[in-house]
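Trainee: okay, predicted coordinates and the sequence, questions at the end:
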Amino acid sequence: MTVSMFGFGRLSAELKVGIASGVVFFSILISRTLISERVNKNTRASLFRVQFLLLINSLLLLGSLYIWKRVVRRLCGARGAPSVPQRCWRLLVLLFLTLVHGSYLCMFFLVDTEPHWLSLQSFSCLGIYVILLFFLFVFGCLTRLRRLLSRSRGGEEDAVASGSGSHIVLAMILTAILAVYGLVNAAQPPRVIEVEIPVEKLPESLNGLRFVLLSDIHLGPTVGRSKLQRIVTMVNELNPDVVVIVGDLTDSQVTRLRIAAEPLGQMKAQLGSYFATGNHDYYTADVEGWFELLGSMGIQALHNSHAKVFRPEQPQDWICLAGIDDLEARMLRYPGHGMDVEKALSGCSAESPIILLAHQPHAAKQALQQRPDISLVLSGHTHAGQLFPLTILAFLMNPYFCGLYRVSEHTMVYVTPGTGHYGIPMRIASHSEITNIILKRA
C-alpha cells in the first residue's frame, strides 16, 4: 500500500514537513514519559540530541521552503532558464540555508575552548534566518491584506501584486541592518546594572550586602574562554560579597569545556560563590561533572539545598541562600534531580531572609506558590528575548520577563536578561548583563 493511496503524495511540501515535525515532537513527549531512569544517561542524552536535531531541522525546513519561494522563485522567476546572476543568487541562498540547518550540529560536534569559525558563521546565519522569516511573513500578510482591500478597485490589484517584490527586497534590507546591529551589540561587554532590593528581616550586619548575579552564560559553540574571562574580570572589579550563577552555565560536557571554564576559578567573592542548574545544564547529561568541576573552583552547587550566608564576625546573622534544580530535570528524568522547594528550604530559619535561585521564571512562580515566605527569587532563562522577534514569544511565555517584580508585600523577583547568549551571537532589543544587587533593610 503506497502513501499515494492515502493522498499523502498530493500534499504540499510544507504540509508534509509539518506532519513530520509533529511526529518528531510527539516522539519526544512519548520517550520522555516511557524511558526509565535506569537507562544510561548517556544513552538518553544521545536520544535527546537525535530527536532535538530532527525536530529543529524539520521546523527549519518549513521556514526554508518559505524563504526559498520568496527570495528565489519570486525574485528570480520560476519560468525559463535562469541567468548567470540568478544561478549565483540561488547558490548563495542555498549555502545560507545549509549553514542554518547545520547550526545545531555545530553545537554537538564543534565545541572547544574558543568558538569554531563554522559555529559562528552557522549561528549568525540562523539569526539572520529568524529575522528574515519574520519580515517576509509580516510583509506577506500585509500584501495579502492590500490585495483583499483592492479587489473592489479593479486594476489596482495588479499593482499590489507587482509591488510584492519590493517588499521582499525591503525585508532583506531591514534584516541586514538588524543583523549587523545584533552582532555588534552581542559582541560588547555585558552591562553592569546596579539594583537595590529591599529585603525584610535583613539583619543590620548584612545591610548593603552585594550579590553579583550571573546567568545564561551558555559556554559552548559561540561563547568561549575569552568571553568568560572578560565576565570574570568584570565581576572581580565589583568586589562582591557573594556571586550567584542562576543556571545555563554551559551547553556541553566538561571534557570539551574544561579549559574554557578555567576562568571561573579566578572569581573572587568574600562570602562565597554559588550555582543552581538551568535546563541547558541538564541537556549536557553531565551535571555531576560540572558540579565536581565547579566545586574544585570554590563554587558551591545548590542542588535542592541551601547555604548560610553571613559575615565571619557575626555568624548569628545570616541569610538562607537556596537553589533548586531546574524544572526540566524531572521531565528529562535525570537521575537524582528534580525541583524540590521544600527540600531546598529545609532548615532555613523563619527569622532569616530567604533568597532562592530558580533558573526559570515559571519555577520562581511555582516556588512562591509553595512558599510565600521567600523574600527574593533570582531567575534568568528568558534572555529578555535576546533576539527580536523572539522577544515577543519570551514575553508571552513567561510570568516574569526581565527586571524587578514585586510579587507581594514581602516578596520580589528579579529576572536577569543573561550574561551571555544562546547559540546565535546576536542581541536585538536586549543586552547582556552583570547584575550588581545591593540588599537593603526593608
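Mentor: That came in fine, so what should we check first? Numbering: from 1, shown residues only.
Trainee: from here on, just use CA atoms for contacts and neighbour counts.
Mentor: Will do.
Trainee: am I right that His337 is in a helix?
Mentor: No - assessed by DSSP: H, G, I helix; E, B strand; the rest coil, His337 does not belong to a helix; its assignment is coil.
Trainee: so it sits right up against Met331, yeah?
Mentor: No - His337 lies out of contact with Met331 (Cα atoms under 8 Å); the separation is 10.0 Å.
Trainee: could you check which of the two has the larger neighbour count?
Mentor: More neighbours sit around His337 than around the other of His337 and Met331, counting by other Cα atoms under 10 Å; the figures are 19 against 12.
Trainee: could you check how far the more buried one is from Ile354?
Mentor: His337 sits 22 Å away from Ile354, going by Cα to Cα, to the nearest Å.
Trainee: run a quick neighbour tally on Gln266.
Mentor: As a burial measure, Gln266 scores 13 neighbours (other Cα under 10 Å).
Trainee: let's bring in a second one:
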Amino acid sequence: MTILIFALVALAVCALLVLVHRWLWIRLVRDTTAPGRLPRRIGTALTIALPLLSVAALTTGRAGAPFWLQQTVAWPGYLWLAVLLYLTLTMLVAEPIRALLLRRLAHRDPSGAESDAPRTVEVSAAAASAASTVTAEQPATDERSETGEGLTRRRFVARTVGGAAAAVAVGTVGAGTYGVLRGPRVKRVQVPLAKLPRAAHGFRIAVVSDVHLGPVLGRAHTQRIVDTVNRTQPDLIAIVGDLVDGSVPDLGHAAEPLRRLAARHGSYFVTGNHEYFSGAQQWIDHVRELGLTPLENARRELPHFDLAGVNDIQGEREGKGPDFGAALGDRDRSRAAVLLAHQPVVIHDAVRHGVDLQLSGHTHGGQLWPGNYLAELANPTVAGLERYGDTQLYVSRGAGAWGPPVRVGAPSDITVVELASYQA
C-alpha cells in the first residue's frame, strides 16, 4: 500500500512538472520565437534537457552512481530546479500583465484583431509607414516580420514580459547562490537559563547545522565554515546533523577541514536524517577520527551544565532512533541541560525530560521562499528562539543548502549561542 501511494504521488509530481514545462515552453519559446528558427530549436532542446538533468541530480546519488557523475549533473540540475521555481512564480504574476497588454494593443488596432498578423510595433512614423506598405502589398510571414519589418505585436509583448520574468528569476537565483557560496554569516543569540550558575555566564556554543557536503558543496565550503567558527572563539562547538550527503569514500576529503575546529570544551556531533541516507555509522566513526565527539543518545557532564545528544528520528528505521531515557533519564535535574537534536519536532520529548535548551537545525529556515510556509506546517519552530514550557528551542537556518545551492529569504548562518545566568 505504501509503495502504491508513493508511486501515485511520484506520477502526480511528474505530471505537474510536465505541465509546467509545457506551459513555460509555450510562453517563453513558442510565443517568442519563429517556427523553424535556431532560437526555437535551442529553447525546445533546453526545455527537454534541463528537467532531465534535474531528475538525474535528484536520483544519481541514491542510485549509487559514480561521484564524478553526481557532480556533473548536480550543478545544472539543481540550479534549474531553483530557476524553475522562481520562473514559474514570476510568469504567473506576469500572465495577467501579458493579457492586459495584448488587450490594449488589440483596442488600439482599428481592426480589433488579436491574431499573429504581420502588424508591426510602432517604433517611428517612418517605420510604421514602411511596414504598412509592405503589409498591404505583400503579406509577410512571422519569419519575414522578424527579418524585415520588425516584430509582431503579440511576439513583442511575449518577449518583453518573458524576458523580464526570466531576468527576475535568474537574478533571484544568482543572488541566492552567491549567498551560499560566500559562506554563512555569524548570528549571535543570548539565552538565559534559570539553572545556569554564575560561573557559566557568557558560555558560548557555536551551533553548526545542515552543512550538506555533497556533489555541489565540498572542501572549500567546509573550510569557510571552519574558519568562521574558529574566529568566534567559542567555548564549545555543536554540529547538529545533516553534515553530509554521500559516503565517506566520496566526501571524506571534503570533511577533512573539520579536524581544525578549535574550542576549549571540544566539538560535538549528532546525526541528522541525511546521515542515515548516507550511512550513519561510517560518518559517526569518521567524525570521531576528525576529533569530534559523537553523542549517540549520550550525555557529557561539563563543569556547569549537562550536554546531551540524541540520534535523529530517521534512525528509528535502523533501530537506532532517539533515546531520551538513555541521554537524560538518570541525570541530576538541578543542573541545567542543553540538548543537541537535529529535528525541532522532538521538542516535546525534551520538555518531558526537563531540558533547559534544545539546539536544532533541519528546517533550513525554508531555504527557498515561499518554502518557509511549508516548513511551518511540519516543524514547531522554523528558525530562531522560542519557548515551550520551561524549555527553550533554538533552530538554526543551517550553514549550507540541500539540493540547489541557493537560499532566498533564509540566509545561511552559524549561530553563537551565549548562555546567560540569572545570577550574574
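Mentor: Now that the structure is in, tell me what you want to look at. On a predicted model such as this, the values are computed, not experimentally measured, just so you know.
Trainee: map Ile3 of the second structure onto the first structure.
Mentor: The criterion is TM-score structural alignment: under it, Ile3 of the second structure has Ser27 as its aligned partner in the first structure.
Trainee: contacting residues for its match?
Mentor: Gln51 (Cα atoms under 8 Å, 6 or more residues apart in numbering).
Trainee: so it belongs to a helix, correct?
Mentor: Yes - assessed with three-state DSSP, Ser27 of the first structure lies in a helix.
Trainee: separation between it and Ile354 of the first structure?
Mentor: If you measure Ser27 of the first structure against Ile354 of the first structure using Cα to Cα, the figure is 40 Å.
Trainee: same thing with Val235 of the first structure?
Mentor: Val235 of the first structure is 23 Å from Ile354 of the first structure, by Cα to Cα.
Trainee: same deal with Ile299 of the first structure?
Mentor: Taking Cα to Cα as the measure, Ile299 of the first structure and Ile354 of the first structure are separated by 20 Å.
Trainee: comparing those two, which shows the higher neighbour count?
Mentor: Ile354 (26 against 23).
Trainee: can you pull the contacts of the equivalent of that one over in the second structure?
Mentor: Ile354 of the first structure maps onto Ala337 in the second structure when the alignment is built from TM-score structural alignment. Under the criterion of Cα under 8 Å, 6+ apart, the contact list for Ala337 of the second structure reads 305-308, 354-357.
Trainee: one more pass at 7 Å, please.
Mentor: The neighbours of Ala337 of the second structure, taking Cα atoms under 7 Å, 6 or more residues apart in numbering as the test, are 305-307, 355-357.
Trainee: strands - which of the residues you listed land there?
Mentor: Helix and strand membership here follows DSSP state E; of those, those in strands are 306-307, 357.
Trainee: got those as TSV, with distance to Arg331 of the second structure and neighbour count columns?
Mentor: Shown next, in TSV, are those (distance: Cα to Cα, whole Å; neighbours: other Cα atoms under 10 Å):
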residue	distance to Arg331 of the second structure	neighbour count
Asp306	8	20
Leu307	11	23
Leu357	15	28
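Trainee: closest to Phe67 of the second structure among those?
Mentor: Nearest to Phe67 of the second structure, judged by Cα to Cα, of those is Leu307 at 36.3 Å.
Trainee: with that, I have no additional questions.
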